[in-house]
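1. Pasting the sequence and the predicted coordinates here, then a few questions.
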Amino acid sequence: MALRLLLTLLLLTAVILITQAQGIGNLGTDCCLKYSEKSISGIRATSYNLQDSESGCLLRAVVFTTKKNKKICASPTDPAVQKLMQDVDKKFRKDKKKAQPPRYRGRPKRQKQRRV
């Protein structure tokens, strides 16, 4: 009787541990289930992410984030989507250049000394 109870408890513990271990890999990421039907050309995207099977999602998509922090799912094979991705990349590079201090080329000019 005690052996039967012990085996039942061990089996129940094993089942609980296995189900918890399967949930560890799932971080609860939001996945696109379908592509947006709205036109991509009119949105003002600030960034984008690529979604694929490696991120744990079934649908391969480009997820744009707008200035109002909305997420828009789009097909990565659509030419308008690829153009918008390039525009976001260009804007990111331009903003990154603005953040850097100006570089001096050559020797700095000598300042005139003031007479007191």
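-> Yep, that arrived.

2. okay, CA-based contacts and neighbour counts for the rest of this
-> Fine.

3. for the protein, what's the longest helix?
-> If you go by DSSP state H, the chain has its longest helix at helix 2-24.

4. Quick one: residues contacting the residue most central in space within the chain.
-> For the chain, residue 49 is the residue whose C-alpha lies nearest the centre (CA atoms, centre = their mean; 3.9 Å). Residues near residue 49 by CA atoms under 8 Å, 6 or more residues apart in numbering: 62-64.

5. Which one (most neighbours) among the residues you listed?
-> Counting neighbours by other CA atoms under 10 Å, the top entry in the contacts of residue 49 is residue 64, with 25 neighbours.

6. another one to put next to it:
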Amino acid sequence: MASHAAALLAISLLILWTSHAQSGTNDAEDCCLFVSKRPIPANRVQSFRYILLQHGCQVPAVVFTTLRGHQLCAPPEMPWVQRLVLRLKRNAAKSKLS
């Protein structure tokens, strides 16, 4: 009986450990399932962040946050995305100076 309880405890601990070890810094909700290739108006975007394959996501993306708080996923290799990221970086640098 005691060995049965010890085996159950060991299995439970193993399951808990593996489920905890598999969870990375990003959960599934932090990843984009798809990206939109349609340009986003620059005047509606307030910030951005990168979601990369190294973060455990299957789709690399730039996530733009709009003034209303919506998050839109865009492909990082598109020229309009790169221009918008550059513009947001310049605006952030200007606001730090003032």
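-> All right, it came through fine. Given the structure is predicted, the values throughout are model-derived calculations rather than measurements.

7. Quick check: TM-score for this pair?
-> Scored against TM-score structural alignment, normalised by the length of the second structure, the superposed chains reach a TM-score of 0.77; 97 aligned residues with a CA RMSD of 2.4 Å.

8. coming back round to it: what residue of the second structure matches up with the residue nearest to the centre of the first structure?
-> Under the alignment (TM-score structural alignment), residue 49 of the first structure pairs with residue 49 of the second structure.

9. can you give me the helices in the second structure?
-> 2-22, 79-97.

10. Would you mind saying which of the ones you listed lies nearest residue 39 of the second structure?
-> helix 79-97 (6.6 Å; CA to CA).

11. Flag every buried residue along the closest one.
-> Residues 80-81, 84-85, 88 are the ones in helix 79-97 of the second structure that count as buried (16 or more other CA atoms under 10 Å).

12. Then stretch 46-66 of the second structure?
-> Buried, per 16+ other CA under 10 Å, within stretch 46-66 of the second structure: 47-48, 50-52, 56-57, 59-66.

13. now swap in stretch 36-43 of the first structure and tell me
-> Under 16+ other CA under 10 Å, the buried positions of stretch 36-43 of the first structure are residue 40.

14. who touches it?
-> 66, 72-74, 80-81, 84.

15. Pull the most distant pair out of the residues you listed.
-> It's 66 and 80 that sit farthest apart of the contacts of stretch 36-43 of the first structure, by CA to CA, at 15.9 Å.

16. so who does the closest residue in space to residue 63 of the second structure that isn't next to it in sequence touch?
-> Nearest residue to residue 63 of the second structure, sequence neighbours excluded (CA to CA, 6 or more residues apart in numbering): residue 73, at 4.5 Å. Neighbouring residues of residue 73 of the second structure by CA under 8 Å, 6+ apart: 32, 34-36, 61-64.
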